[in-house]
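Peer 1: Using only what follows, build the 3D model:
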Amino acid sequence: MSRSARLVRAVAVAAVWGLALPLALSGCDGSGPDDTGAAGVGDPYFPKAGNGGYDVRHYGLDLAYDPAGRRLSGTARLTARATEPLSAFDLDLTGMTVEEVTVEGRRASFDRDGQELTVRPGDRLDKGEIFEVTVRYAGRPETVTDPDGSEEGWLRTADGALALGEPTGSMAWFPGNHHPSDKASYDIAVTVPRGLTAVSNGELRDERTTGGRTTFTWHAAEPVASHVATLAIGRYTVTRSRTGDGLPVYVAVDPTQAAASRTALARLPEVMEWAADNFGPYPFSSTGAIVDRPRDSAYALETQNRPVFPGAPEIELLVHELAHQWFGNSVTPRTWRDMWLNEGFATYAEWLWTEDEGGPTAEETFTELYEHGEDTYEDLWDFPPARPASAAEISADPVYQRGAMVVHKIRQAVGDDAFYDLVQGWTAAHRHGNADTGDFTAYVEEQVPDQDFEPLWRDWLYGKDKPERP
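Peer 2: As a prediction, the model looks like this:
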C-alpha cells in the first residue's frame, strides 16, 4: 500500500492455502460459548476482525450496482470448512440490510451487532464439515474511516465506485471472514449500467450485455486476502496485452488519466520481469493496473493482480505496488502487526529499482535516510517497524522506511548473493500463505546459521530508539 493522504512518505509453511486455517490470536481459542465461533480472531490491532470456527475456501459474489441511486444489491455464497463444531458463527459485514441467510440451502436465523452478522444454522455443523452459507443483502455501502483517518470501503466516484479494503473496508461491500489470516479464491459477477466497466481481481471470464445492463464476471483462482479484493466501476479505457512470457495484462484507466499514465504503464511488463528476477516467480495468473482520478482515492493500494492508483503513477510507485504482489498478497501477514513485512519489502523494492536504473544505490538511500531521514519523515524513529504503536500507525513511516532499512541491514550482513537467495526462498516457502515476523526471523536464521542476527533484530527491528550505526 502507499497511502497518499500519506503518499509522499510512503513512496520517498508452510501453510498451503487450501488447508490454512484462520489462526486464533492473542489468546483467543477461536470459539465462543455453546459451540459459537468467536466474533473476531483477536488481532492485536483489530481484535473484532475475522471470525473463529471456520475457514473460507471460496467466495462467490453476484452483485449489481446502480450509481445513480448508489445502491448495491448482492448475493454472497461462501464455501467454508468448520474448524470446530458450530451451532452459530459470525460473518463480518458493516452497513447494508441483510434480507436472507441460508446454510446448506436451508434458511438460517441471524442477528446483527455492529460489524458482526451472527448466523445460526438449523443443524449444528460438525468439525471438518464443508458447508455453504448464502447471504442476500442490499443497501448503500458505507465509506469506512480508518484509525489513521484515511477512507476505505466503498468510495463513490464521479462515474461509479471504487472498493478498497485495507485494513477492514472489504466488509462494507460483502460479508465474510475479513482478516488476512483467512484467504480464499473468488468469483465476482458485477452488473452495471451499459457503458460502464466493472473491474475486479483475477481474469475476466465473461462480459455480457442484456437490456441496457452489462455483467462482468471475474475469476481469481489463487487465494486472495479480503483486504486486497477490489471492485472498480466506471468509464475506463481498457487495454489487454501479454508480457513477454505470456502473462495476461489487463489495464483499466480513467480516460482523463490516459495520457499521463502512458509512460509508466508501458513499463509494466519490464517491471514484472525485473521483479521476478529479484523476488522469484510471479505468484499469480495475471497482472495489470487500475488508474482512477486523483480525487477518487487518497492513496494507492496493492489490490491483487491489478493495483489501484489515484491518478497517473510514477514508475517508483508502480514498482512498489507490483512488488506487493509477492510481499503482502502472496506472502500475507498473519496479523496487522506484521505490516512491515509488506511495506518494508515493497519500499526496498523501490530502492533496488532506483539502484538498477542508475540512480542512488540502496546503500546511499539507506545512509541518507539514517543521517537525514527525520527531515522528511518526522516520526521515523518514533517506534520500531515490528511494533507499531497502535492501529493508527500500521501504515506510518517507521513501518515503510525503517522496515526497508531492516531489509537492507540483512543484505549488508549476508552479501548480495545470499540476500537474493533469502528473498526468493522466503517468497517460495510461504507462497499463497501467511507468515509473521517470527516466521521471517526464524527463516533468515535457519538459512544463514553461522550468522548472529540477534543484534540486528534487537536494534533495527524491535528497538524503539534510533540504532547506533556501526
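Peer 1: contacts, neighbours, all on C-alpha from now
Peer 2: Fine.
Peer 1: Please enumerate the helices of this protein.
Peer 2: With DSSP state H as the criterion, the chain has helices at 7-11, 258-266, 268-279, 315-323, 340-356, 362-376, 397, 403-414, 416-429, 437-447, 454-456.
Peer 1: now for the ones you listed, which one comes closest to residue 222?
Peer 2: helix 416-429 (14.6 Å; C-alpha to C-alpha).
Peer 1: Second input sequence below; structure requested for side-by-side comparison:
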Amino acid sequence: MDQRPPARTPRRAGTAVLLLSLALLAPACTAGTGGVEGRPGASGLRDPYFPKLGNGGYDVTHYGLTLDVDPDGQTLRGTAEITARATQDLSSFNLDLVGMTVESATVEGRPAAVNRAGGELTLRPDAEVESRLHRGRTFRTVVRYSGSPRTITDSDDSEEGWLRTADGSVALGEPTGSMAWFPGNNHPSDKASYDVSVTVPEGLTAVSNGVLAGPPRTAGGRTTFRWHTAEPMASYLATLAVGRFGTRTTTMAGGIKVFTAVDPESAKASARTVARVPEVVAWEAEHFGPYPFSATGAIVERKGDAGYALETQNRPFFPGPPSIGLLVHEMAHQWFGDSVTPESWRDMWLNEGLATYAEWLWEEEKEDTPAQDSFDEAYEDDANWAFPPADPPSAADISEQPVYGRGAMVIHKIREAVDDDEEFFALLAGWTKAHRHGNASTKDFTAYVEKATGQDLTELWDDWLYGRSRPAADG
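Peer 2: Coordinates of the predicted model:
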C-alpha cells in the first residue's frame, strides 16, 4: 500500500457459505487399502514476518465469493466457492478468518468439525471424506459464517481489512486484511482466480477486481454486481468497494477493458489523472513487457476513506485524487507485485523498489528529470539507510522508506551495470515474462539478473541490497 502524495515517501502497505472444491486428479487411496494416513495441514506457512499467515496442505486455484453487504449495518453475508488441490494427505486443514461467526461447515457435502483459534479456522472432515483427501485430490468444503467484518490495525498502525467509507465500505488486504471478509489461504504464495458476486442496496455500486461478468441486475431494491478475475491473484490484492461511484468502461489497445469508479466528491480533481490510465499502462508495457491482465482501471474514493493507495489487482485503489506519479507507481505494481508476486513478505522490496523506479523512469522521459537526479536525491535521504531493503527488521518495517527508495537505488545500480538501456529494459521485460502470474524471491531476482547480464554482481548486492552502511554513491 502507498501513501505518497506529494513527496516520494513510502505508504505503509448475515450467512456466508464457503465451498472449498478441488477436482479429483488421482486414484483414491485410503489407509484401509494400504494408503498413507492423512495428517493436519500446517496452520501457517512460516513467513518471516507473518508466520501464521497462510496454510499448508492445499493449493487454491479459484475463489468464488457471493456476498450480500449491508452498508448501513456494516454486515456481510454470502457464499464463497474455492477450488484447490491437496498437496499432502490431509486429515484436517485450516483457513484464515478473523471475526465473523462461523455457523457450520461441510467437506464434500458431509458435516465437518470446526474449531476457531484467533484467525485460524480448522476444519476436520469425517472419516469417509478424509479417506479421499490424498495428495493431488480435491475436496469440497462449505463454511457458513456471518457478522461484521473487522478493521485490522497493523504493526505500523495503518488500517486494513474492512474500512468504513463516507458512503459505504472498502476492503483492503495488504498484508493481512483479506481474512477480515472471506476465509482463505491468506499468503502471497497461494494465488488463484476469482469470481465475486456482490449484492448491495439499489443506488450503490460494488466494485471488485477483474471484469464485469454481465450487466448489474436489480430486484427487490437490491442490485447485484458480478466480477470475474481470470488471472491468478494473491488474496492481499483482492478488493471490494461499495459506495456511490461514477463509473466508466472503455477498451484500450489490445482489447484490455478499462473500468474506473470514482467517488463524486473526487471526480473533478481526479478526472485528468484517471483519464491517463490507458496512457500509463501503454507506456509501462513498452518498458516492462506486455500488460499481464485483461482489465485495468482505478478506484478513487474520498480523501480520508483510507490512509494509503494500494495496488489492488486490475484497478488500484486511491484514497482521493491521485497524482500522476502515484498512478504510475500503482500501475507498475500490476507487473511488479500483482503478476510477479513476492514469494514471502521479505521480498516486498521487489514490489516497491521496481514500482518506485518506474516513477523515476516516468520523470526522466516525461518530465526531463534524469533518473540519476532521483537516485542522488534518494541517496542523500538518511531515511533510506535505516536498514537494507531486502532485510527489514520487523513486520512494521516492510513498507518503510528503504524498501522504496533504496530498493529503487538497487534497480538504478543494475541499470548502470548493464550500461545499455535497450538491454536493461529487455532485462526487466524478461523478468516479468519469466515469472508471469507466479511468485518470485529476492534470490530468484539476483540469480536472474546475473544470468541475464553475464556478470557477477555480488558486490552490488552486498553493498546496495544487503549492506547496513551507506556505500559510496559511485560504488
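Peer 1: Quick one: neighbours of residue 317 of the second structure, just the number.
Peer 2: Neighbourhood size, residue 317 of the second structure [other C-alpha atoms under 10 Å]: 29.
Peer 1: Now check it against the first structure: what is it aligned to?
Peer 2: With TM-score structural alignment as the criterion, residue 317 of the second structure lines up with residue 308 in the first structure.
Peer 1: What segments of the stretch 51-200 of the second structure are strands?
Peer 2: 58-70, 75-86, 90-96, 101-107, 110-111, 113-117, 120-124, 141-146, 151-153, 159-165, 168-172, 191-201 (DSSP state E, counting those that start in this stretch).
Peer 1: on that earlier part again, a markdown table please, covering the helices of the first structure and showing mean neighbour count.
Peer 2: Formatted as a markdown table, the helices of the first structure follow (neighbours: other C-alpha atoms under 10 Å):
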| stretch | mean neighbour count |
| --- | --- |
| helix 7-11 | 19 |
| helix 258-266 | 15 |
| helix 268-279 | 18 |
| helix 315-323 | 25 |
| helix 340-356 | 25 |
| helix 362-376 | 16 |
| helix 397 | 24 |
| helix 403-414 | 20 |
| helix 416-429 | 17 |
| helix 437-447 | 14 |
| helix 454-456 | 13 |
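Peer 1: how about residue 213 of the first structure, what does it touch?
Peer 2: 191, 192, 193, 194 (C-alpha atoms under 8 Å, 6 or more residues apart in numbering).
Peer 1: thinking again about what came up before, nearest to residue 38 of the first structure, out of the helices of the first structure?
Peer 2: Of all those, it is helix 437-447 that lies closest to residue 38 of the first structure, at 24.6 Å by C-alpha to C-alpha.
Peer 1: The closest one corresponds to what range in the second structure?
Peer 2: Aligning helix 437-447 of the first structure against the second structure (TM-score structural alignment) gives residues 442-452.
Peer 1: re earlier: save the helices of the first structure as a markdown table, and put in distance to residue 143 of the first structure too.
Peer 2: Output for the helices of the first structure, formatted as a markdown table (distance: least, C-alpha to C-alpha, whole Å):
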| stretch | distance to residue 143 of the first structure |
| --- | --- |
| helix 7-11 | 20 |
| helix 258-266 | 27 |
| helix 268-279 | 31 |
| helix 315-323 | 23 |
| helix 340-356 | 24 |
| helix 362-376 | 30 |
| helix 397 | 25 |
| helix 403-414 | 29 |
| helix 416-429 | 33 |
| helix 437-447 | 31 |
| helix 454-456 | 40 |
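Peer 1: Out of the ones you listed, the one nearest residue 302 of the first structure is which?
Peer 2: Distance to residue 302 of the first structure, taken as C-alpha to C-alpha, is lowest for helix 315-323 among those, at 5.0 Å.
Peer 1: report the angle between the axes of the closest one and helix 340-356?
Peer 2: Angle between the axes of helix 315-323 of the first structure and helix 340-356 is 140 degrees (criterion: axes from the mean of the first three to the mean of the last three C-alpha atoms, to 10 degrees).
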